[in-house]
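Engineer: Take this sequence and fold it.
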Amino acid sequence: MKLTKHGFTLTELMAVVIIIGILAGIGFGSYQKAIERSRFSEGLAAGAAVQEAVNRYYYENTDLASSARKYPKIAYLDISLANAKECATKSDYCVRTKYFEVIVSNSGSVYAYHMKGTTRQLYYLLWLPSFGSDRKSEACAPFGSNATEGADFCKSMGYTDKSPSGSLYYKP
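Structural biologist: Next comes the predicted model:
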């Protein structure tokens, strides 16, 4: 009479568990990158919408001399963003989406800071005013203590041309 063994040895089970762990680790990293890319898209859409509204404001108010141009408050812009809320800075020149604070600066530029709670994180997006200028208008810049990770993220999103100072990345 022959005895046959059924089942797996402990070594075989451990090998399978280790392989599943490695695959899960790789998958989790890819999942995190996909989530950050979707958040980036939110900031890109919100910032571009605010910049377009700022440009429209300047074109509609051409009676202002260039030296007297005032940057518009968010309330003056004909725009509404989904899920907009009050910024952590409580400014009339700022609007908050779920993951970004979009700020209109005194030069007419628009900044979209990536946020985690009330803290600015990794990178920000920048739109320069388009009136009277032939310069590149959209940039991504690393921000905060982990500037290397922010720069790597900007590059991974297609921003590869560096500014002379090296702090801004433009779309080629």
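Engineer: drop to CA atoms for contacts and neighbour counts, all remaining ones
Structural biologist: Will do.
Engineer: and the longest helix for the protein?
Structural biologist: In the chain, with assignment by DSSP state H, the single longest helix is helix 10-60.
Engineer: list the helices and strands it packs on?
Structural biologist: strand 100-104, strand 110-116, strand 119-127 (3 or more C-alpha pairs under 8 Å, 6 or more residues apart in numbering; DSSP states H and E).
Engineer: Among these, show me which one is buried the most.
Structural biologist: Of all the helices and strands packed on helix 10-60, strand 100-104 has the most neighbours on average by mean count of other C-alpha atoms under 10 Å, namely a mean of 26.
Engineer: sorry, back to before: dump the helices and strands packed on helix 10-60 to TSV, plus distance to residue 141.
Structural biologist: Listed next are these as TSV, based on distance: least, C-alpha to C-alpha, whole Å:
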stretch	distance to residue 141
strand 100-104	14
strand 110-116	10
strand 119-127	5
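Engineer: related to what we said a few turns ago, next SSE downstream of the longest helix of the chain?
Structural biologist: strand 94-96 (DSSP states H and E).
Engineer: Show me what that next one packs onto, helices and strands only.
Structural biologist: strand 100-104.
Engineer: quick one: the strand it packs on to helix 10-60, angle?
Structural biologist: Relative orientation of strand 100-104 versus helix 10-60 (axes from the mean of the first three to the mean of the last three C-alpha atoms, to 10 degrees): 20 degrees.
Engineer: For residue 140, identify the helix or strand it belongs to.
Structural biologist: Counting by DSSP H and E, residue 140 is part of strand 138-142.
Engineer: Also this sequence, please, to line up against the first:
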Amino acid sequence: MATRINRGLSKKVAAMVARRVDQVADDVAQGARDNAPAAKTWVTDADVQVRPSHRKAHGQTIPGNVDFRLPAMEYERKGRGRNGKAINAGGGWKLLEGVWDVADRPRDPRLPYHQTVECRCQAANLPGAVAAGVRSTPARPNGKAITATVSVEFERVAESEHAEHGGGWLAEAARAAAAKHRARRR
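Structural biologist: Alright, predicted model coming up:
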């Protein structure tokens, strides 16, 4: 009979701990939603005058505290190579694969001149877009532990969490939730 009481007691304790873990996870998730940066999207005029790197960046949606990545470009002259074959028959800008120019916004002064001159692109601000990707899972027993997960699904979100400008928003949510629940215990 003592075994039956202990099993029942351990289930009640586990349920109580699971509720507490759920509360902490919900607080972390809410704090992350409150602290998450807005998102931004690179938008072009989508016409023939848009340079190739900006055309590639069109629609790039990222957290607002990280930089856009634009493919770097170099100008290739019209002409023939040493072997006599045509090099870029029409001449013009060529995208460099795997090489990026970074910008906080269109016409960012950090960009090379050829990326900014006469640029008509815009950055559209999307408040709440990163926050909408925050999720928490219910607490689940796993052996001797009870765990819950808080996650964020958004492009380049890990980079956002560790960004120089406004990073650490998820870690701050976890610290605040831990402090809140630590104070409740006392």
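Engineer: Overlay them and tell me the TM-score.
Structural biologist: TM-score of the superposed chains, computed with TM-score structural alignment, normalised by the length of structure 1, equals 0.27; 85 aligned residues with a C-alpha RMSD of 5.5 Å.
Engineer: still on that earlier bit, closest to residue 29 of structure 1 out of the helices and strands packed on helix 10-60 of structure 1?
Structural biologist: Set against residue 29 of structure 1 and scored by C-alpha to C-alpha, the helices and strands packed on helix 10-60 of structure 1 come closest in strand 119-127, at 16.8 Å.
Engineer: Please spell out which residues along the helix or strand just after the strand holding residue 140 of structure 1 are buried.
Structural biologist: Heading C-terminal from strand 138-142 of structure 1, the first helix or strand you meet, by DSSP H and E, is helix 147-156. Using 16 or more other C-alpha atoms under 10 Å as the test for burial, helix 147-156 of structure 1 gives 147, 150, 151, 153, 154, 155.
Engineer: which helices and strands sit right next to helix 147-156 of structure 1?
Structural biologist: By 3+ C-alpha pairs under 8 Å, 6+ apart, helix 147-156 of structure 1 packs against strand 119-127, strand 138-142.
Engineer: for structure 2, longest helix please?
Structural biologist: helix 2-35.
Engineer: and that helix, what other elements does it pack with?
Structural biologist: Using 3+ C-alpha pairs under 8 Å, 6+ apart: helix 2-35 of structure 2 touches strand 134-136, strand 140-142, strand 145-147, strand 150-152, helix 169-185.
Engineer: With distance to residue 160 of structure 2 and mean neighbour count added, can I get those in a markdown table?
Structural biologist: Conversion of the helices and strands packed on helix 2-35 of structure 2 to a markdown table gives the following (distance: least, C-alpha to C-alpha, whole Å; neighbours: other C-alpha atoms under 10 Å):
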| stretch | distance to residue 160 of structure 2 | mean neighbour count |
| --- | --- | --- |
| strand 134-136 | 14 | 18 |
| strand 140-142 | 29 | 13 |
| strand 145-147 | 25 | 15 |
| strand 150-152 | 11 | 17 |
| helix 169-185 | 9 | 15 |
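Engineer: of the ones you listed, which approaches residue 24 of structure 2 most closely?
Structural biologist: helix 169-185 (6.1 Å).
Engineer: now the angle from that closest one to helix 2-35?
Structural biologist: Angle of helix 169-185 of structure 2 versus helix 2-35, following the same axes, to 10 degrees, is 130 degrees.
Engineer: by contact count, what packs against helix 169-185 of structure 2?
Structural biologist: Looks like helix 169-185 of structure 2 contacts helix 2-35, helix 157-161 (3+ C-alpha pairs under 8 Å, 6+ apart).
Engineer: Deepest in the core, which of those is it.
Structural biologist: Of all these, helix 157-161 has the most neighbours on average by mean count of other C-alpha under 10 Å, namely a mean of 19.
Engineer: elements contacting that helix?
Structural biologist: Contacts defined by 3+ C-alpha pairs under 8 Å, 6+ apart place helix 157-161 of structure 2 against strand 61-63, helix 169-185.
Engineer: how far away is residue 11 of structure 1 from residue 55 of structure 1?
Structural biologist: Residue 11 of structure 1 is 66 Å from residue 55 of structure 1, where distance means C-alpha to C-alpha, to the nearest Å.
Engineer: now swap in residue 141 of structure 1 and tell me
Structural biologist: Using C-alpha to C-alpha, we find residue 141 of structure 1 at a distance of 22 Å from residue 55 of structure 1.
Engineer: ok, these two, which is more surrounded?
Structural biologist: Neighbours were tallied for residue 141 of structure 1 and for residue 55 using other C-alpha atoms under 10 Å; the higher tally belongs to residue 141 (23 against 19).
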